[in-house]
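Asker: Sharing a sequence plus its predicted fold:
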Amino acid sequence: MDARLARALWCLYAAAFAALLLAFPASAAASPSPDSPRVLVVEFDNDVNPVTQDYLEDEMHRAERDGFSAVVIEMDTPGGLGSSMREIVKTMLALKVPVVVYVAPPGSSADSAGAVIGQAADVLAMAPQTNIGSSTPISATGGDLGKDLRKKVINDAAAYIAELAREHGRNADAAEAMVRDAANFGAREALAKGVIDVMAPTVPALLEKIDGTKVVPKGIVLHTAGAQVERVEMGFWKRALDVLIDPNIIALMLSLGLVGILVELWNPGLILPGTVGVISLLVGLYGLQVLPVSAAGVLLMLFAAGLFVAEAFIVSHGALALAGAVTFVIGALMLFDPAGDAYQVSVWTAIAIAGTLALLLGFALSRVVKARRNPVEVGVGQMVGGEAVVRRDGWVSVGGELWRARSADGGVLVPGEHVTVEAVEDDLGLVVGSPHPTERA
């Protein structure tokens, strides 16, 4: 019995060992080779601004640092700040890993600054039913620039985008037309005119098409067929920061900061208004630090705040509050002029905030100041002029409390008599006098 059991166990161990040997090569063959290409796909569906610039640059540097074969920026953008655009372009040109800009998914566009970034890519691709272009510089208010300034700015932008296209083997004239004539091309037209390099419906199809391509001017041959794709999108924190640099949010945060701090100053001990005010002010200042601002706009906003505060001290019957509201609206509309038309405070938002501040700071704070100037209405001083009832000679009742008292004329206090409190002595004794009006009545 023991011998048969031993043989059975031996056969079981042998079978398990054989199965392990057979399975090992299979699993090893199924696992990806460490030398197989890897591609990082960076989703970019936002404006071009300092926050999204930081996001793109971080991911591109990660692709270079971690040895990816290429980085694909999947783009859908209306454009944005020229300063951030140029920093992104500089990073792309200096990067050792190939950069592919892919305008996708269908329905997306790469407009304005996005088109310029696309021309800086080693490979520029588009999905069907997408478009690219409209890169003509405009003024901060969305209108045309002055004649001399327009000529200078457009010539600079046209030369910039044309040089990027030319160095990457694309149609420089068509790229220049995006600036001079605000030209915009659909995917098929862009491919036919040589504005882009390839059209593909999906990322895997794109990687198959560009495999073996030698990118210019880096001189690197792409190996992307069958690549492992790692996709990344902007995280919660970056998206939160992107929301906080909205000009309307910045104006609102600065207003809340002003209100909260003033309420705390006039009502010491109310921790919540001051805390909310400081946090709101810091959030607003962050936005001012990130976006380019107009000095004139900042000065007008500060002057508006001064007018609102002055309303609480000077009786102007609302004139200072009204002047502050008008100044605030003008300052808010001018505040982000250097950032361009995509970063402007809405007129209705500015009016709504200014109106609220005028009502709150012009009326509520003036009421607070008036209340603070009134005599103290708490403590023993409140009893002067009030009614007292004599309980016995030398003692009176005030508000249900028994107080030691003496008559102002030195007379005897008659129990049950209603008298008037004339003074409170230092030892908290009361001086009472003539009968209270209620008794005389």
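Answerer: Received, thanks. Predicted model only: the values in this text are computed from it and were never measured. Residues are numbered from 1 along each chain as shown.
Asker: CA atoms for contacts and neighbours, from now on please.
Answerer: Will do.
Asker: which other helices and strands contact the longest helix anywhere in the chain?
Answerer: Counting by DSSP state H, the longest helix found in the chain is helix 2-30. Applying 3 or more CA pairs under 8 Å, 6 or more residues apart in numbering; DSSP states H and E, we find helix 2-30 packed against no helix or strand.
Asker: hey, where'd the helices end up in the stretch 301-441 of the chain?
Answerer: In the stretch 301-441 of the chain, the helices defined using DSSP state H, counting those that start in this stretch lie at 319-335, 347-359, 365-373, 437-440.
Asker: for stretch 262-271, which positions count as buried?
Answerer: By neighbour count on 16 or more other CA atoms under 10 Å, the buried set for stretch 262-271 is Leu262, Val263, Glu264.
Asker: Over to stretch 229-242?
Answerer: Buried residues in stretch 229-242, counting neighbours by 16+ other CA under 10 Å, are found at Val229, Glu233, Met234, Leu241, Asp242.
Asker: Would you format those residues as CSV with secondary structure and distance to Arg65 included?
Answerer: Shown next, in CSV, are these (DSSP: H, G, I helix; E, B strand; the rest coil; distance: CA to CA, whole Å):
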residue, secondary structure, distance to Arg65
Val229, strand, 16
Glu233, coil, 18
Met234, coil, 19
Leu241, helix, 25
Asp242, helix, 26
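Asker: Of these, just say which sits nearest to Ala127.
Answerer: Of all the buried residues of stretch 229-242, Val229 has the smallest distance to Ala127: 17.7 Å, by CA to CA.
Asker: A further structure is provided below for comparison with the first:
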Amino acid sequence: MTPRNRNGRRPGAGRLALALVLLLLGLAAAAGAATPPPAPHPVFLVRLEGTINPGTALYLRRALREAAAARAACLVVELDTPGGLVASLRSMVQDVMASPVPVVVYVAPAGARAASAGALLTLAAHVAAMAPGTNIGAAHPVELGRGAKDETLSAKAENDLAAMARSVAGERGRNVEWAEKAVRESVSATAREALRLGVVDLLARDRAELLERLHGRRVTAGGSPRVIETRDAEVRVVREGLRERLLRAIADPNVAYILMMIGMVGLYFELAHPGVILPGTIGAISLLLGLYALQALPVNTIGLLLILLAMGLFVLEILVTSYGILGFGGVVALILGSLLLFDTPETGVAVAAAVLWPTVLLAAAAISTVVYLVVRVRIRRPETGLPALVGARGTAREAVDARSGRVFLHGEYWNARSPVPIPPGREVVVERVEGLTLHVVPADEHRGKDAPEDA
């Protein structure tokens, strides 16, 4: 029998148990080392450029939805905007504030701006960042489309937007006083000034530096604390869909203006030449798209009315022979309406001069050409049918008097009458047509407008 120690255990049993424990720990450590660490959550990225409009809001909403479904580390919004519509801004701010995924608004690249509505969107982000050489601010609301300024409505719009700026800035722990001044006094700040004033959270030269500086930052998103982990994360770019591109494109003032001009010219061609169909079809579609775009844009009512007046004058030129007077008035109204349609330098919503002048000149030239052709047709004597015989020259084949006679005209024999006797072989001129009977006079006694001889 194997001897036992005083505790009743065999010698070496403790060493065996210790070796077994060490072996199990070694195997567990090796298994842990062989298992790769979990991949970091992806970073979603969208690029918002140009005006803020319904297409932009739809694009951001879809990006937020996809980021939440993928449990993204954060959604980075690279922003460069002159501003836009308050209704679209409110929708975007609501989506950002309610997002369970941290939203990082990054004003970039150098030279970009977050002006007007863009400033408030930046304030609403969980993390606000700017690239050096960018600026933010000037968020005072601009009431457009009114002849005389309504002080009460302007004050209501200003107070409403100022309250919104204070609310989102306070919720994100940013400079509430500066946010209100951006609305009431249109103050702006450079990137470094914004960082010093507590308007934004950090500066980053490029996207790589931004992601590095975001790593480990703590935020509250969707009511829960979150730690943003962006180191070595995959960056997924959310592309615009067809509907979003279409909405954003037609909401651009330059595109909306061109659509309006195409629609007006197309319908005018169809009215001037009924039955052509193609210009009218293209014109109707373009006009409807243009009118939809105008609903999404801050339009100057006077400018729009002048363009509609121009269209009315062009149509009247077709119906009433004014010898170009109505058409000229329509061209003047078209030019003035185009200049006033988006007279909004404060928000940056305006038709570029490089688009406006070529478009309005081409439209005016096309419509003026049609007006000229219509007027020329109206004043030109008929060339077909019985009215075209008036003024034509022929030859008497029989004696023509007040009761009967026959003349040869345009290769045919016609019954004819004349207030004076006309012997056979004499040249005659048609003065009027009555049924199928020509009323003629001797050519040497005719004082009206002569026509080429056709005997």
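Answerer: Everything's here; your move. Computed from a predicted structure; not experimentally measured.
Asker: TM-score for the pair, please.
Answerer: After superposition, the two chains reach a TM-score of 0.71 (TM-score structural alignment, normalised by the length of the first structure), with 400 aligned residues with a CA RMSD of 4.7 Å.
Asker: Can you name the element that comes right after the longest helix of the first structure?
Answerer: Counting by DSSP states H and E, the next helix or strand C-terminal to helix 2-30 of the first structure is strand 38-44.
Asker: mean per-residue distance, that next one to the second structure?
Answerer: Comparison of strand 38-44 of the first structure with the second structure after fitting gives an average deviation of 1.1 Å (mean CA distance after the TM-score superposition for the first structure).
Asker: by contact count, what packs against that strand?
Answerer: helix 50-65, strand 70-75, strand 228-232.
Asker: residues in the second structure matched by it, start to end?
Answerer: Aligned by TM-score structural alignment, strand 38-44 of the first structure falls on residues 42-48 of the second structure.
Asker: what's in contact with that stretch?
Answerer: 56, 60, 63, 67, 70-81, 230, 233-239 (CA atoms under 8 Å, 6 or more residues apart in numbering).
Asker: 6 Å - rerun?
Answerer: Contacts of stretch 42-48 of the second structure with the rest of the structure, by CA atoms under 6 Å, 6 or more residues apart in numbering, involve 72-79, 233-238.
Asker: Looking at those, which one is closest to Trp178 of the second structure?
Answerer: Of the contacts of stretch 42-48 of the second structure, the one sitting nearest to Trp178 of the second structure (CA to CA) turns out to be Leu79, at 20.1 Å.
Asker: residue contacts, the counterpart of that closest one in the first structure?
Answerer: In the first structure, the residue matched to Leu79 of the second structure (TM-score structural alignment) is Met75. By CA under 6 Å, 6+ apart, Met75 of the first structure lies in contact with Phe44, Asp45, Tyr102, Val103, Ala104.
Asker: would you turn these into TSV with distance to Ala30 of the first structure?
Answerer: TSV is the format used below for those (distance: CA to CA, whole Å):
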residue	distance to Ala30 of the first structure
Phe44	33
Asp45	35
Tyr102	30
Val103	33
Ala104	32
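Asker: ok, and the most crowded of those?
Answerer: Neighbour counts for the contacts of Met75 of the first structure, by other CA atoms under 10 Å, peak at Val103, which reaches 32 neighbours.
Asker: So what does that one match up with in the second structure?
Answerer: Match for Val103 of the first structure (TM-score structural alignment): Val107.
Asker: so how far is Leu203 of the second structure from its match?
Answerer: 9 Å (CA to CA, to the nearest Å).
Asker: residues shared between the contacts of the two?
Answerer: The contact sets of Val107 of the second structure and Leu203 overlap at Met130 (CA under 6 Å, 6+ apart).
Asker: related to what we said a few turns ago, columns distance to Ala125 of the first structure on top of the helices and strands packed on strand 38-44 of the first structure, output as CSV?
Answerer: Formatted as CSV, these follow (distance: least, CA to CA, whole Å):
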stretch, distance to Ala125 of the first structure
helix 50-65, 18
strand 70-75, 10
strand 228-232, 17
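Asker: and Val99 of the first structure, what does it touch?
Answerer: Per CA under 6 Å, 6+ apart, neighbours of Val99 of the first structure: Val71, Ala121, Asp122.
Asker: Same list (those) but as CSV, adding distance to Thr213 of the first structure and neighbour count.
Answerer: Below are these laid out as CSV (distance: CA to CA, whole Å; neighbours: other CA atoms under 10 Å):
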residue, distance to Thr213 of the first structure, neighbour count
Val71, 15, 25
Ala121, 14, 25
Asp122, 10, 26
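Asker: returning to that earlier point: looking at the buried residues of stretch 262-271 of the first structure, spot the one nearest Ser135 of the first structure.
Answerer: Leu262 (45.0 Å).
Asker: buried set for the helix or strand hosting that closest one?
Answerer: Using DSSP H and E, Leu262 of the first structure sits in helix 247-266. Neighbour counts using 16+ other CA under 10 Å place 247-264 of helix 247-266 of the first structure among the buried residues.
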